[in-house]
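[1] Model the structure of this input:
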Amino acid sequence: MVMSFNKLRKIEQNTVLLPELSLTVQQGDIIAVQCENEYIGRLFSVLNHPDHIKKEAVTLPEGGFQNVYLFQQTDGLYKRLSVKQMLLFWCKLYQHQADLEFVLNVCELQHCAAKKTKQLTLSEQQRLLFASALIQRAEVYIFEDPSLGLDLQSKHVLHNLLFHLADKGAAVVLFTPTLEEAIRLGSSVYRYSERGVQQLEQDIEDAENTAEEEPEEETTRMQVQLDKISAKIEDKIILFNPLEIDYIEARDGQTYLFVNNEEFASSNTIKSLEDRLQPLGFFRCHRSYLVNLQRVREIIIWSKNSYSLSLDNPSKSTIPLSKGNYSKLKELIHL
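    Below is the predicted model of the structure:
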């Protein structure tokens, strides 16, 4: 273990500002945590005042917080300095003589080494800020929403940077409000909410191919045993707990899972998902929709033949309810 959060939380009077955070990061880990922006901000506010943290709430690496690097969106640059001058300033500040050519190459800043930082694009500025992580040596690197505002090139730089740090034996933790970014960047992915921290199961493409080569009966048995719903992002498979899903939509020949304001493509048909999820409280409210009834806040009656379901999720989604299924739903919930 390099660092751990041990039931770290923040409560003011009767308000929970920071739910219980329990998380352990090991050497070489890249842990991505998806959570709301407000929790990210409050967590970094706490980390910026380590003297206010209870000793038992955080287990630190040798050297304490001096051995922990914090990347924050509030970090700034000296506008009158060039990129190379900024790197030299950090070398002096952190008392480390880094290979500047290597740093420029990793962060893809070779072409603008002589540019003033005020002349850089926003993404170039972010890549320059990433460079400080290559100069400030630490055992643990904690990033605040590092993908915010990045162009595609800079996202690739960030991805390579995180893996470089992990390959060198550091522990990396990043907090992001976007589940897709957490899945893309993290070797292990967690969701942090008012219920605490929950790890999301995921696997890479090779595991999918291996599963497809197994006998069909064994695959079916494992699906029933795991009771997870799969979705795919690039070369990864994410496995959702069914109760995390707000609703499912069939659209243009594809099935989509809607979870926490994001949609994920699934290889399952909506009919097969209906068969699996009906015992867990999912209802086929429309030919193209399957809804988690635990998320339904109200039934909206637009007219005699037009109905909708309003969901209790962050985006307050509204999905259609067909006339025939309106009667079935009334019977199901004893209206």
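[2] Every contact and neighbour count from this point should use C-alpha atoms.
    Noted.
[3] Could you pull out the strands in the stretch 101-250 of the chain for me?
    For the stretch 101-250 of the chain, the strands defined by DSSP state E, counting those that start in this stretch occupy 140-144, 171-176, 188-193, 196-204, 229-233, 236-240, 247-251.
[4] contacting residues around the fifth one?
    Among residues not part of strand 229-233, those counted as contacts by CA atoms under 8 Å, 6 or more residues apart in numbering are 180, 183-184, 237-242, 257, 264-267.
[5] Specify which member of those is nearest to residue 310.
    residue 257 (16.9 Å; CA to CA).
[6] ranking the strands of the stretch 101-250 of the chain by burial, who's on top?
    Ranked by mean neighbour count, the strands of the stretch 101-250 of the chain are led by strand 171-176 with a mean of 25 (mean count of other CA atoms under 10 Å).
[7] separation between residue 263 and residue 182?
    Distance, residue 263 to residue 182, using CA to CA, to the nearest Å: 14 Å.
[8] which one of the two has more residues nearby?
    residue 182 (24 against 18; other CA atoms under 10 Å).
[9] Skip the chain neighbours and tell me the closest residue to the more buried one.
    residue 32 (5.0 Å; CA to CA, 6 or more residues apart in numbering).
[10] Can you spell out which helices and strands pack onto the host helix or strand of that neighbour?
    Here residue 32, judged by DSSP states H and E, is contained in strand 30-34. Packed against strand 30-34, as judged by 3 or more CA pairs under 8 Å, 6 or more residues apart in numbering; DSSP states H and E, are the following elements: helix 152-167, strand 171-176, helix 179-185, strand 188-193.
[11] quick one: it to helix 152-167, angle?
    130 degrees (axes from the mean of the first three to the mean of the last three CA atoms, to 10 degrees).
[12] Show residues contacting the helix or strand just after strand 30-34.
    Going down the chain from strand 30-34, the next helix or strand is helix 37-47, by DSSP H and E. For helix 37-47, contacts defined as CA under 8 Å, 6+ apart pick out 17, 18, 52, 53, 72, 144, 175, 176, 177.
[13] try stretch 171-180
    Around stretch 171-180, the neighbours that count as contacts under CA under 8 Å, 6+ apart are 2, 25-37, 40, 139-147, 162, 165-166, 182, 233, 262.
[14] how many neighbours does residue 211 have?
    Close neighbours of residue 211, defined as other CA under 10 Å, add up to 14.
[15] how much space between it and residue 199?
    22 Å.
[16] hmm, back to that, contacting residues around the residue nearest to residue 182?
    Contacts here follow CA under 8 Å, 6+ apart; on that basis residue 32 touches 173, 174, 175, 176, 182, 183, 185, 186, 187, 188, 189, 190.
[17] Swap in 6 Å and give it another go.
    173, 174, 182, 186, 189 (CA atoms under 6 Å, 6 or more residues apart in numbering).
[18] Nearest residue to residue 82 in space, please, no chain neighbours.
    Nearest one to residue 82, counting by CA to CA, 6+ apart, is residue 116 at 3.9 Å.
[19] How much space separates that neighbour from residue 135?
    Distance, residue 116 to residue 135, using CA to CA: 19 Å.
[20] next up, for comparison:
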Amino acid sequence: MVIAFNQLRRIEKNVILLPEFSLTVQKGDIITVQSENEYIGHFFELLNHPDYIPQNAITIQTGGFRNVHLFQQTDGLYKRLTVTQMLRFWCNLYKKEPDLENLLNLCELQSCAYKKVKHLTFSEQQRLLFAAALIHQTDVFIFEDPSLGLDLQSKHVLHNILIHLSNQGAAVLVFTPTLEEAIRLGNLVYRYSDRGIQQLEQDAEKVEEIVETEHEEEPTSMQVQLDKISAKIEDKIILFNPLEIDYIESCDGQTYLFVNHEEFASSSTIKYLEERLQPLGFFRCHRSYLVNLQRVREIIIWSKNSYSLSLDNSAKSTIPLSKGNYSKLKELIRL
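    Predicted structure coming up:
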């Protein structure tokens, strides 16, 4: 154990700002937690004021909070400094010998090493902030939605940096509001909601299929196969042409249809929809996702165990592709 959260919670004026949070992060772990932005904000607010944290609610193996690096969206940069000057500043701050060439390579900042921070793109500035984590060299790194607003190349950089920190023996904890990012970045994935924290079992697909099959009714000979997929909004039922649907997500026992960047709840299980839509070109790319292959623009390979699908829709959505289904997809599209 490097850091452990022991029934951490926050209640003010009888309002639960943070539900109970219990989690242990070991050396070399990359744990991602998908949660609402509100909970993530309250969590980091509490970490920034450790004096308000109840005794024994957080256990850190060595060094206390001095041994924890927090990466937050509010972190700033000195805009008049160059990238190299910023790196040297952090090296002096953390009393580390500068290895500028290695830092620039890891963060892919070689081309802008002598450019002033104010002239960097947003993604380049974020990659520069990632360098601060590499320089700090603590045992615990906690990230607040680090992939927010990043371009594709910077997401690759972030993924490689997390792996690098893990290989150095650090304990890495990442909070993100997006399930796709949580799956892509983490070795262990959790959901944190008003019901507390629950681990997503990455190998539980067969169990899920068995449970769903038990609850689905066997079709009778009198049933008619419809080519519309239904969703409900308040007291209305909407019928979608299947080819209108970009992808389908299963989350906390509820199924959602994503159509033109809008989200609609469906009463059908993802397993049932898979069986109906597979002949129409839909593919079960992940335990929680069913994608319309006509919307897939590219397959993104983050590492040998991490993949995503980029969609050609107005939102430019990316959704996870599991390792096992990557092989099935290659066979299906004859790669």
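[21] Now do the strand holding residue 32 of structure 1 and strand 140-144, the angle between them.
    30 degrees.
[22] circling back: could the helices and strands packed on strand 30-34 of structure 1 be laid out in JSON lines, adding distance to residue 323 of structure 1?
    Output for these, formatted as JSON lines (distance: least, CA to CA, whole Å):
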{"stretch": "helix 152-167", "distance to residue 323 of structure 1": "45"}
{"stretch": "strand 171-176", "distance to residue 323 of structure 1": "40"}
{"stretch": "helix 179-185", "distance to residue 323 of structure 1": "35"}
{"stretch": "strand 188-193", "distance to residue 323 of structure 1": "36"}
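[23] out of these, which comes closest to residue 285 of structure 1?
    helix 179-185 (26.6 Å).
[24] For the closest one, give me the average deviation versus structure 2.
    If you overlay the two and look at helix 179-185 of structure 1, the average distance to its match in structure 2 is 0.5 Å (mean CA distance after the TM-score superposition for structure 1).
[25] gap between that helix and the chain center?
    In terms of CA atoms, centre = their mean, to the nearest Å, the centre of helix 179-185 of structure 1 is found 5 Å from the chain centre.
[26] Same check on stretch 95-103 of structure 1?
    Here stretch 95-103 of structure 1 is found 31 Å from its chain centre; the criterion is CA atoms, centre = their mean.
[27] List the contacts of it.
    91, 135.
[28] Kindly report the same for stretch 283-290 of structure 2.
    By CA under 6 Å, 6+ apart, stretch 283-290 of structure 2 touches 205, 247, 248, 249, 250, 291, 321, 322, 325.
[29] Restricted to strands, list those residues.
    Under the assignment DSSP state E, the contacts of stretch 283-290 of structure 2 contribute 247, 248, 249, 250, 291, 321 to strands.
[30] Of those, which is the nearest to residue 89 of structure 2?
    residue 321 (39.8 Å).
[31] OK, contacts around the closest one?
    Applying CA under 6 Å, 6+ apart, the residues near residue 321 of structure 2 are 285, 286, 307, 308.
[32] Buried residues in whichever helix or strand the first one is part of, which are they?
    In other words, residue 285 of structure 2. Element membership for residue 285 of structure 2 (DSSP H and E) is strand 282-286. Neighbour counts over strand 282-286 of structure 2 (16 or more other CA atoms under 10 Å) mark 282, 283, 284, 285, 286 as buried.
[33] Please type out the ChimeraX selection for whichever of the contacts of strand 229-233 of structure 1 turn out to be buried.
    Selecting only the buried entries of the contacts of strand 229-233 of structure 1 in ChimeraX, with 16+ other CA under 10 Å as the criterion:
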select :183,184,237,238,239,240,242,257,264,265,266
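[34] So which of the contacts of strand 229-233 of structure 1 is the closest to residue 329 of structure 1?
    Using CA to CA, the contacts of strand 229-233 of structure 1 come closest to residue 329 of structure 1 at residue 242, 20.0 Å.
[35] What does that closest one correspond to in structure 2?
    Mapped onto structure 2 by TM-score structural alignment, residue 242 of structure 1 lines up with nothing.
[36] now do residue 68 of structure 1
    Match for residue 68 of structure 1 (TM-score structural alignment): residue 68.
[37] Any idea how many residues pack against that match?
    With other CA under 10 Å as criterion, residue 68 of structure 2 counts 21.
[38] now do the one 10 residues further on
    Look at residue 78 of structure 2: counted by other CA under 10 Å, it has 13 neighbours.
[39] So it: helix, strand or coil?
    coil (DSSP: H, G, I helix; E, B strand; the rest coil).
[40] Which residue of structure 1 sits opposite it in the alignment?
    Aligned partner of residue 78 of structure 2 by TM-score structural alignment: residue 78.
[41] Distance-wise, check that match relative to residue 120 of structure 1.
    In terms of CA to CA, residue 78 of structure 1 sits 12 Å off from residue 120 of structure 1.
[42] before we move on, what about residue 127 of structure 1?
    From residue 127 of structure 1 across to residue 120 of structure 1, the span is 10 Å (CA to CA).
[43] Neighbour count for these two, which is higher?
    Between residue 127 of structure 1 and residue 120, residue 127 has the larger neighbour count (other CA under 10 Å), namely 24 against 16.
[44] Run a quick neighbour tally on the residue lying closest to that one once chain neighbours are set aside.
    Setting aside the residues directly before and after it, residue 127 of structure 1 is nearest to residue 107 in space (CA to CA, 6+ apart), at 5.7 Å. Residue 107 of structure 1 has 23 neighbours, counted by other CA under 10 Å.
[45] try the one 5 residues further on
    Residue 112 of structure 1 has 16 neighbouring residues, counting by other CA under 10 Å.
[46] One more: the one 5 residues further on?
    A count of neighbours around residue 117 of structure 1, defined by other CA under 10 Å, yields 23.
[47] so it sits right up against residue 85, yeah?
    No: Residue 117 of structure 1 is beyond contact range of residue 85, at 9.5 Å (criterion: CA atoms under 6 Å).
[48] now the end-to-end length of stretch 196-209 of structure 2.
    Chord length of stretch 196-209 of structure 2, first to last residue, is 25 Å (CA to CA).
[49] my bad, stretch 282-297 of structure 2
    Terminal-residue distance, stretch 282-297 of structure 2 (CA to CA): 14 Å.
[50] Output the contacts of strand 229-233 of structure 1 as a markdown table; include the columns distance to residue 151 of structure 1.
    Listed next are those as a markdown table, based on distance: CA to CA, whole Å:
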| residue | distance to residue 151 of structure 1 |
| --- | --- |
| 180 | 15 |
| 183 | 18 |
| 184 | 15 |
| 237 | 24 |
| 238 | 24 |
| 239 | 28 |
| 240 | 28 |
| 241 | 32 |
| 242 | 33 |
| 257 | 26 |
| 264 | 22 |
| 265 | 23 |
| 266 | 27 |
| 267 | 29 |
